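>>> structure here, sequence nowhere to be found:
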């Protein structure tokens, strides 16, 4: 079973710079174990305590796996998994109206 995994820039040090790698597994957890066997250290960047890390977003065929079965989400041959680091920034608070320049 072949599954394409798209790797974000920040994790490409684990995949020798590859933007996408191939993996296999019946579930997302199995896929991450398979990736770890070929790309040492990548799993710990994705999983903590058997769950997806809080600041990692994983999509299965463009669906957020958090709304599916998380790390237990079942996979099929030909699926595409995209890993994205969560992006955050700014406080969201304003000190008042901004001056127009």
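Received, thanks. The structure presented is a predicted model; accordingly, all values stated were derived computationally and were not measured.
>>> C-alpha only now, for contacts and for neighbours.
Will do.
>>> and for whichever helix in the chain runs longest, what's in contact with it?
When the chain is parsed with DSSP state H, its longest helix is helix 28-38. If you take CA atoms under 8 Å, 6 or more residues apart in numbering as the criterion, helix 28-38 is touched by 23-25, 42-43, 70-75.
>>> and the comparison structure, right after this:
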């Protein structure tokens, strides 16, 4: 599958905007991503191993928080996973 890396995190993937990985589930894909690029782990996961609250993940165009299996959702090689960090701000 293809994982899209947002601009702020590309410094931890050697500047790559996408990373290809083989996995059976979203969780396994993220594990493979953080094994290949260990510095990403602290930006994506809490110390307890949970996805950080400000990190949004989209499998194809679906927010994984609303999928029945969430991170355990099965994936296909043609799927895409987009990592979208939340941006806070305002007046």
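Good, I have the coordinates. Just so it is clear, the model here is predicted, and its values are computed rather than measured.
>>> what stretch of the second structure does the longest helix of the first structure fall on?
Mapping helix 28-38 of the first structure onto the second structure (TM-score structural alignment) gives residues 26-36.
>>> tell me the strands in the second structure, going along the chain?
2-4, 18-20, 55-59, 62-63, 80-85 (DSSP state E).
>>> tell me, the first one lands on which residues of the first structure?
Pointing back at strand 2-4 of the second structure there. By TM-score structural alignment, strand 2-4 of the second structure lines up with residues 4-6 in the first structure.
>>> would you mark the buried spots in the match of helix 28-38 of the first structure?
26-34 (16 or more other CA atoms under 10 Å).
>>> nearest to residue 1 of the second structure, of the residues you listed?
Nearest to residue 1 of the second structure among the buried residues of stretch 26-36 of the second structure is residue 29, at 8.0 Å by CA to CA.
>>> and that closest one, how far from residue 90 of the second structure?
Residue 29 of the second structure is 34 Å from residue 90 of the second structure, where distance means CA to CA, to the nearest Å.
>>> got it, and residue 64 of the second structure?
From residue 64 of the second structure across to residue 90 of the second structure, the span is 26 Å (CA to CA).
>>> more neighbours, the two?
A count of neighbours by other CA atoms under 10 Å puts residue 64 above the other of residue 64 of the second structure and residue 90, at 19 against 4.
>>> burial measure for the closest residue to the more buried one other than its chain neighbours, as a count.
Spatial nearest neighbour of residue 64 of the second structure, chain neighbours left out: residue 70 (5.0 Å); criterion: CA to CA, 6 or more residues apart in numbering. Using other CA under 10 Å, residue 70 of the second structure has 16 neighbouring residues.
>>> please report how far residue 70 of the second structure lies from residue 9 of the second structure.
22 Å.
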